[in-house]
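Chemist: the sequence and its predicted three-dimensional model are supplied below.
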Amino acid sequence: MTISRELVDELLRGCERPEDLLGDTGLMKELKIRLMERMLGAELTAHLGYEEGREVPVTQSNRRNGSSSKVLKSRDGTLPISVPRDREGSFEPELVKKGQTRIDGIDEKIIGLYAAGLSVRDIRAHLEDVYGLQVSPDLISRVTDAVLDEAREWQTRALDRMYPIVMFDALRVKIRDADSRLVKNKAVYVALGVTRDGVREVLGLWVAENEGAKFWLSVMTELKNRGVQDILIAVVDGLKGFPQAITAAFSETMVQTCIVHLVRHSLRFCNWKDRRNVAVDLREIYSAATAEQAAEILDRFEEKWVGKYPSIAPAWRRSWDEVIPFFAFDPAIRKIIYTTNAIASLNRVIRKSIKTRGSFPTEEAATKLIYLAIRKFEKDGRKVREWIAARNQFAIMFDDRFNA
């Protein structure tokens, strides 16, 4: 649509100062109000089926019934508008919904600030300082509570039938207990899957007080109920009871411990001057070509370091059943499952969001913020690097299961 020069000249007649155009009583604000009212009138016409000023069809009982006043808040300040009404009260405009008091995407601004970890008080101060908007704590709570509905839909969405890799990890969050009212360290469990096409996808998050086989079995059952029929490789970081739970639900899944976390655990037993040498010797173990060679190198490692650090080799032997699957894989797959760094990067995004919060009043409050952090993580980058080589290896090693 082209606006004629004559119309523009007519509109600008009498505008001699900047405030005549952009001020609180200026032309631009007046135009915005009039355009909104015109659009609302058009919506009511579509709802009733007849034009304003025309005769109402004889068979129709519903008709126009005046208007009501409403004040909206925006970057331009307050916008007093007239909202047309119908006699039966069935008209619900889309442009300005019932109960809506703000425009210009203020909801998105609130959610963005909340996702960045700002408190309700900080959000109110920011909106007032930057946009000149005075927002009540109740409005902020209502806006952020809407995220919970989105999070619930996300948590119950259907999943793929098969995931080549799923990584499981946990982080600790301070949450006030609903019964005792005491602040407790609760674990937030996250499952990060890699799809057949090499796309990272967070499958879900779960909040619990204690790790254990019973809890993990309930998580596995939930994944199955949402459509997951097979997981080729599950990568874990010493989660108690997890190997038993996952094999109970997915009997063919290969459970692989995170090598990097095992190395870090080992280095905690070393003094600073020996850490580099111990790390070099441990690298020889997980770089071995076969599980048999790795076992021999572990024996030599124990002979060398048992005098100073007798706890390291036994820790590797206790996890050996979850270490040796690693050696059956091609380097293309080893590179991906060598570490849970992908899920560690997700946890960093989550921690960045929650670091300004001493504790959360409820699990729902924690879920809102963590879900928004997950949403940001998935938006920033989801593709696994060099996936084509790994995909080819999965197709060969797992044939029917990968290609089904």
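Modeler: That came through, no problem.

Chemist: use CA for all of it now, contacts and neighbours both
Modeler: OK.

Chemist: so which residues of this structure form strands?
Modeler: 64-74, 77-86, 162-176, 183-194, 200-208, 230-236, 254-257 (DSSP state E).

Chemist: out of those strands, deepest packed?
Modeler: strand 254-257 (a mean of 24; mean count of other CA atoms under 10 Å).

Chemist: putting a second one here so we can go through both:
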Amino acid sequence: MADGVDDQLVQQLADRARAEGLQLTGEGGLLAMLTKKVVESALEGEMDDHLGYSKHDPAGRNGGNSRNGRRGKKVLTEAGPVEIATPRDRDGSFEPQLVGKGQRRLTGLDDLVISLSAKGLTHGEIAAHLAEVYDAEVSKQTITTITDRVMDGMAEWQNRPLDAVYPVVFIDCVNVKIREGNVANRPIYLALGVTVEGTRDILGLWAGEHGDGEGAKYWLRVLSEIKNRGTADVCIVVCDGLKGLPEAIETVWPQAITQTCVVHLLRNSFRYASKRDWAAIAKDLKPLYTAPSESAALDALAAFGDKWEARYPAIIKLWENSWAEFVPFLQFDAEIRTVVCTTNAIESINARIRRAVKARGHFPTEAAALKCVYLALMSLDPTGTGRKRWVARWKAPLNAFELTFPGRLTTNKK
């Protein structure tokens, strides 16, 4: 379409606007005028299709229906408010598609509002931005109405079919503040799968239940939902000591290995130590997760205890309590360890979610929090560069997974 635009005509319009002191955006600006002309021309084209003949065409005489003037209305666009004239027909059967009856915004403005919301702007900030940049008056309620429409898409996304097998699934949570009487922290859980092709696939979002945390019954429901959507097998599930989750994994995917997140284990270790000791602790813990075998890792833990137990006994206790879910990591090839241990898989996603959540402060309802998180997820990697990078690095881990889990990546694949 861009090839069909007359550059000389565009330049003439721009020169004329500059000479006459005409602003680019806002009400009465050059883009608004052009938008008006394009929209009105498109509506006239829709009317031509509806009647079966063009304006002033003799073929329409005595045809039973005809044009019946135009009705003016103001619509909000990305160029600012635009006054347009919508054609009418005599029998009232014309239903315009570009700007429907009762519609007061072009879809481009809705897309802009959703994009700004996904980046973490509050509804007040979005309204101020539209007023400042586009001279468009949009109320907070209108912005809420626009963003609420994504909930239908969220429901469809949450129930879409999934791959039959994932080499790795990460399960993590982001805490949000929800105002239910008093403002309280509530977890929103995220499941992210690494596909056989090496791409990231966000499997869904689940709000945590009330109380002191979720148990096996909750996780059995979540994992069964994933399985019912098509995922018959998972090789490794990486999580962070979520109560009841290992038991649910064993029930839903009996062959899956439950692996504690090594990165979270390291971070939790630092919580018990003075910041000045972090570098030394990180150096002394490295032999544990780089050990070639469990016996070597036990020797490394003993050496770590000899040095640090007197000062930080909670760190040793943390590793001992997590040992059963940490040990499987040691049997993996280095390529699989890289996939399991990497923070890039889920940390970049969590960072985007946290930015959006932090900007809002707290949410009135659980649904509002889920909507915010969903919008943030939908704005990830719009250019697809992250996807290409993951695929390019996947061949070596894929070979390692095929050797470690023979036949499971192919026999279950759709």
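Modeler: On my side now, so go ahead. All of these numbers come straight from a predicted model, not from anything done at the bench.

Chemist: hang on, the earlier thing: so for Val143 of structure 1, which of the strands of structure 1 sits nearest?
Modeler: Comparison of the strands of structure 1 against Val143 of structure 1 by CA to CA identifies strand 64-74 as nearest, at 15.5 Å.

Chemist: just the angle for the closest one relative to strand 77-86, thanks.
Modeler: 160 degrees (axes from the mean of the first three to the mean of the last three CA atoms, to 10 degrees).

Chemist: how big is the offset of strand 64-74 of structure 1 relative to structure 2?
Modeler: Following superposition, strand 64-74 of structure 1 is found to deviate from structure 2 by 3.1 Å on average (mean CA distance after the TM-score superposition for structure 1).

Chemist: list of residues touching that strand?
Modeler: 78-87, 100-104, 133 (CA atoms under 8 Å, 6 or more residues apart in numbering).

Chemist: what sits against Leu137 of structure 1?
Modeler: One thing to correct before we go on: residue 137 of structure 1 is Pro, not Leu. Counting by CA under 8 Å, 6+ apart, Pro137 of structure 1 has contacts 120-121, 124.

Chemist: which ones among the residues you listed map onto helices?
Modeler: Of the contacts of Pro137 of structure 1, the ones assigned to helices by DSSP state H are 120-121, 124.

Chemist: buried only: go through those for me.
Modeler: 120, 124 (16 or more other CA atoms under 10 Å).

Chemist: in a markdown table: the ones in helices among the contacts of Pro137 of structure 1, plus distance to Ala328 of structure 1.
Modeler: Output for those, formatted as a markdown table (distance: CA to CA, whole Å):
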| residue | distance to Ala328 of structure 1 |
| --- | --- |
| Val120 | 51 |
| Arg121 | 54 |
| Arg124 | 56 |
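
Chemist: so which of the ones in helices among the contacts of Pro137 of structure 1 comes closest to Tyr286 of structure 1?
Modeler: Val120 (48.0 Å).

Chemist: how about the closest one, what's its match in structure 2?
Modeler: Aligning on TM-score structural alignment places Val120 of structure 1 opposite His123 in structure 2.

Chemist: same thing with Arg318 of structure 1?
Modeler: By TM-score structural alignment, Arg318 of structure 1 lines up with Asn321.

Chemist: what separation is there between that match and Met154 of structure 2?
Modeler: Asn321 of structure 2 is 38 Å from Met154 of structure 2, where distance means CA to CA, to the nearest Å.

Chemist: neighbour-wise, which of the two wins?
Modeler: Met154 (18 against 12; other CA atoms under 10 Å).

Chemist: my read is that the more buried one contacts Val373, right?
Modeler: No - here Met154 of structure 2 lies out of contact with Val373, judged by CA atoms under 8 Å, at a distance of 10.5 Å.

Chemist: greatest separation within the contacts of strand 64-74 of structure 1: which pair is it?
Modeler: Taking CA to CA as the measure, the contacts of strand 64-74 of structure 1 span a maximum distance of 34.2 Å, between Arg87 and Leu133.

Chemist: neighbour count winner among these two?
Modeler: Applying other CA under 10 Å to Arg87 of structure 1 and Leu133 shows that Leu133 carries more neighbours, namely 19 against 12.
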